[in-house]
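Asker: Mind looking at a prediction? Sequence and model below.
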Amino acid sequence: MSTPIALLIAVLLLAANGFFVAAEFALLAARRSRIEQLAAEGDRRAQHALAGLRELSLMLAGAQLGITMCSLGLGIIAEPAVASVFEDLLHDLVDLPSGVSHAIAFALALSIVVFLHMVVGEMAPKSWAIAHPEPSALLLARPFRLFAVVFRPFIRALNLAANGVVRLAGVEPQDELAMAHSSADLVLMLDEAAEEGSIEVDEHVLLARSLELSGLDAAAAMTPRPRVVSVAETATIDEIEQIAVATGRSRIVVVGTDLDHPVGVVHVRDVLTHRDGRDATAGDLATPVLVAPDGLPLELLFLRMREERRHLALVVDEHGIVLGLVTMEDVLEELIGEFEDETDRRARRVRRQGDGSYLAAGSLRIDEVASRIDVSIPEGDWDTLAGFLINQLGRVPTEGDAVDTATASFEVVAMDGVAVREVRIRRRARRGTTPDPSTPE
């Protein structure tokens, strides 16, 4: 074979090597959701790329076969051809023994071929495919699939042999790349996007809160039973108005014999429209109430409330006992943070004090203590701050009781009967730091 033809073949092999490397990394880096979207829209290139993603193991084996064939071809054809060029040049320029000139030519040729193979045939196409994953996958999918179809029997045999080796190591091979992500994985991805400036801080907070809803259930966001405002179904309009004014509630639960026998919900608006009909009762004005199990995921409860156009749901346990209620406001506060409207008379659940301590509601969840006060509480069989204190004390707390942990001290400052209403939290200074009372909540 003449040297010019050998060099031309070497260039083609180098380009083919780059093609297989780019195709391999394009399949690994491309977003499957985007490829599926384009395929659904009728893009034929995307359909080829999606077919490759569905048998990823086979396609990667094909890429490795192609790279190996090109690498061997470069070693067999390119190195001797380049060495021949250098050997002729050395023979014309200097008078060296043939053995010496051949060794120098071989070393130069090998260095050049290896350099071009690594940079042009490997690194450059890899970087291009990673930088443009979807466009590269669409561009290369069809010819790469054609190669895989032609060599499919050989590729499948090699892939079966490789899978056998993998199984010997105790690992089950996968034909597709695992693309599913847990909510925790997505939160980490959001954190990375925020750090890189791809999304704004407010967007990051909102999206992260939305994902974190998947870890909460109806019981986590409910107002506990002792704080549920209710009226008997026999209550008159005057009595309903008095309770609404005293509590600031616009929706009040209507009950029969007790809270475990709910009749429905009465809205203050309906009461006001029936002022002339003073003989009407709460039972007459009540509309059906949504009932949800305490373990129902919060995002599913939110969807049910939207579908049924309910702004309030009662939360029950497995025995049908009402544990509390959840309002649409409660769910939205889990999503975007606490807010107060014109009917919300509840004290803020966390208040910073001038001395750097916090006053927190006993019903504050453990995860809220960690996120809002930056205080970690040991894990255990409790969901709220009050539950933690009761467990640690081994009894119902009284005002003045305190519990200390490695990160903070907790002092009960207000009780509501046997319920812990308010707790003072003082953070302990971390080693090498001091608490900053001026830091905003």
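Answerer: Arrived safely, thanks for sending.

Asker: switch to C-alpha atoms for all contacts and neighbour counts from now on
Answerer: OK.

Asker: where exactly do the strands run in the stretch 301-441 of the chain?
Answerer: 312-316, 322-327, 350-352, 358-361, 402-404, 408-416, 419-427 (DSSP state E, counting those that start in this stretch).

Asker: need these in CSV with distance to residue 174, can you?
Answerer: CSV is the format used below for the strands of the stretch 301-441 of the chain (distance: least, Cα to Cα, whole Å):
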stretch, distance to residue 174
strand 312-316, 43
strand 322-327, 44
strand 350-352, 49
strand 358-361, 50
strand 402-404, 50
strand 408-416, 48
strand 419-427, 49
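
Asker: could I get those strands as a markdown table with distance to residue 39 and mean neighbour count?
Answerer: A markdown table is the format used below for those (distance: least, Cα to Cα, whole Å; neighbours: other Cα atoms under 10 Å):
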| stretch | distance to residue 39 | mean neighbour count |
| --- | --- | --- |
| strand 312-316 | 42 | 24 |
| strand 322-327 | 42 | 22 |
| strand 350-352 | 50 | 18 |
| strand 358-361 | 52 | 22 |
| strand 402-404 | 59 | 16 |
| strand 408-416 | 55 | 18 |
| strand 419-427 | 55 | 22 |
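
Asker: wait, which of those is closest to residue 341?
Answerer: Proximity to residue 341, assessed across the strands of the stretch 301-441 of the chain by Cα to Cα, is greatest for strand 322-327 (13.1 Å).

Asker: And for the closest one, what's in contact with it?
Answerer: Residues from elsewhere that reach strand 322-327, judged by Cα atoms under 8 Å, 6 or more residues apart in numbering: 218-219, 221-228, 259-260, 294, 311-317.

Asker: this is the other structure I want to compare:
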Amino acid sequence: MMDWDLWLTVGAIIVLLAMSAFFSGSETALTAASRARLMQFEKQGSRRAGTASKLMEMRERLIGALLVGNNLVNILSSALATQALLQIFGDTAIVYATFIMTALVLVFSEVLPKTLAILRPEAFALVVAPVVRVIVIIFAPVTNLVNRIVALILRAFGVRADMASVQSAREEIRGAVDLQHADGALHKSDRDRLGAILDLAELDVSDVMVHRTRIRMLDVALPPAELVAEAAASPYTRMPLFEGESDNIVGILHAKDLLRAVQSLGGDMDKLNVRAIAKPPWYVPESTMLHDQLNAFLKKKAHFALVIDEYGEVMGLITLEDIIEEIVGEIEDEYDNEVEGLRVEPDGSVLVDGSVSIRDLNRALDWDLPDDEATTAAGLVIHEAQMIPDVGQAFTFHGVKFEVAERERNRITLLKATRQETE
């Protein structure tokens, strides 16, 4: 009779260890599974994926229920093992039970199921989701009570559980993209595009605009023949027209409108009225977020806008192509330079125009220069040096040595940049 009771106890311990393995594996799978993949499975008609997604949304209740169940079965199995071994070894059974149950729980109820779950978290989650849902419902009163007790204890130490910071989805995606690139599963160009899409919510138009010193404008007072010649020589299809001073922009001239007007006049330039065919300028504040400006371009079916500061002064221009290039990289045609403003020298150094943006520099050379305090390479050097350096002066910061190669008045026009090797 005693042997029969002993075998029943051993069988109960095996069942409890299996239940412990189920709780441990379920916890790992439902916390490590990708919600994006589960959402795809749900769209394909998987009801189990929908159940798993709902369980992951109530993370506190899920983990609480699984921990309660896991602790219950572990404690019960240890108690049964101690009772069974007492019949065999007497008072020394407590020592044997401790070592034996620790080994069994560690191997079969913790490491083994969690390893299986982490290898295929989504598949494991789909299998256990229906059962776990029932467990969460059954243990709901206990887990709610435990969570309240924990919250009260934390509050006594000045910690608010409901105020815990949660990593934003944007940063989570960015981290996943960088990890895939580091592992070699994602090409640099793909990483740059995905990262640029995430950056749209953090950039404003002033970060990517063409500065006013680089804008190519046409003087409306020029003779029509000269104006047409300048427009034909320009690599751009849209150019601002100014009258008197360059800040007094009276319209935006499109090369196609100019061509139609010249054709309709039979080539008679003297009758050409450039002001009449120019479009009215569209002004946007420099603080406009880049994704808002992209939506505005698409909604208005426009490609070109002038950027102004808080005083109404023209700071630069922004085009739809500029924003798209932030996502896909440089869009080059037969009139563009291969890499505008950058030239790699045979010694490995890079000649950089001062007006090149830091974002373009980082993207082209895979550097990591900060763009919080400055937008251009020249601006970064001035900010870090806290002065306007002379030609020949060199500075090293953020792992790059910058040497001033050319300067016009107070404007740095050319820099020589060399990446410094770090141990």
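Answerer: Structure received. Because the structure is a prediction, the values reported are computed rather than measured.

Asker: most centrally placed residue in the first structure?
Answerer: Closest to where the C-alpha atoms of the first structure average out (Cα atoms, centre = their mean) is residue 186, at 1.9 Å.

Asker: count of neighbours near the aligned partner of residue 212 of the second structure in the first structure?
Answerer: The alignment partner of residue 212 of the second structure in the first structure, by TM-score structural alignment, is residue 225. Residue 225 of the first structure has 15 neighbours, counted by other Cα atoms under 10 Å.

Asker: Now for residue 225 of the first structure: which residues touch it?
Answerer: 322-325.

Asker: Spatially nearest residue to the residue nearest to the centre of the first structure (excluding sequence neighbours)?
Answerer: residue 211 (7.7 Å; Cα to Cα, 6 or more residues apart in numbering).

Asker: could you measure the one you found against residue 183 of the first structure, distance?
Answerer: Distance check for residue 211 of the first structure against residue 183 of the first structure: by Cα to Cα, to the nearest Å, it reads 6 Å.

Asker: Look up the residues that both of these two are in contact with.
Answerer: With Cα under 8 Å, 6+ apart as the test, residue 211 of the first structure and residue 183 reach no residue in common.

Asker: Could you check which helix or strand contains the aligned partner of the residue nearest to the centre of the first structure in the second structure?
Answerer: In the second structure, residue 186 of the first structure lines up with residue 173, judged by TM-score structural alignment. In this structure, residue 173 of the second structure sits in helix 169-182 according to DSSP states H and E.

Asker: Go through that helix and flag the buried ones.
Answerer: 174, 177-178, 181 (16 or more other Cα atoms under 10 Å).

Asker: Now those in a markdown table, please, with extra columns for distance to residue 126 of the second structure.
Answerer: Shown next, in a markdown table, are the buried residues of helix 169-182 of the second structure (distance: Cα to Cα, whole Å):
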| residue | distance to residue 126 of the second structure |
| --- | --- |
| 174 | 27 |
| 177 | 25 |
| 178 | 28 |
| 181 | 29 |
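
Asker: thinking again about what came up before, how about the residue nearest to residue 186 of the first structure, what's its match in the second structure?
Answerer: Alignment note (TM-score structural alignment): residue 211 of the first structure maps to residue 198 of the second structure.

Asker: ok, how many other residues are close to its match?
Answerer: Applying other Cα under 10 Å, we find 17 other residues in the vicinity of residue 198 of the second structure.

Asker: can you pull the contacts of residue 22 of the second structure?
Answerer: With Cα under 8 Å, 6+ apart, residue 22 of the second structure has these contacts: 109, 113.

Asker: That one - that's part of a strand, no?
Answerer: No - counting by DSSP: H, G, I helix; E, B strand; the rest coil, one finds residue 22 of the second structure to be helix, located in no strand.

Asker: quick one: what's aligned to it in the first structure?
Answerer: Checking TM-score structural alignment: residue 22 of the second structure goes with residue 19.

Asker: Please apply the same query to residue 285 of the second structure.
Answerer: Aligned counterpart of residue 285 of the second structure in the first structure: residue 293 (TM-score structural alignment).

Asker: ok, how many other residues are close to residue 246 of the first structure?
Answerer: 9.

Asker: Average separation of the strand or helix carrying it from the aligned part of the second structure, please.
Answerer: Following DSSP H and E, one finds residue 246 of the first structure within helix 237-247. Once fitted to the second structure, helix 237-247 of the first structure is off its aligned match by 2.9 Å on average (mean Cα distance after the TM-score superposition for the first structure).

Asker: from the middle of its chain, how far away would whichever helix or strand comes after that helix be?
Answerer: Using DSSP H and E, the helix or strand that follows helix 237-247 of the first structure in sequence is strand 251-255. How far strand 251-255 of the first structure lies from its chain's middle: 37 Å, per Cα atoms, centre = their mean, to the nearest Å.

Asker: By how much does strand 251-255 of the first structure deviate from the second structure on average?
Answerer: Mean deviation for strand 251-255 of the first structure: 2.5 Å (mean Cα distance after the TM-score superposition for the first structure).
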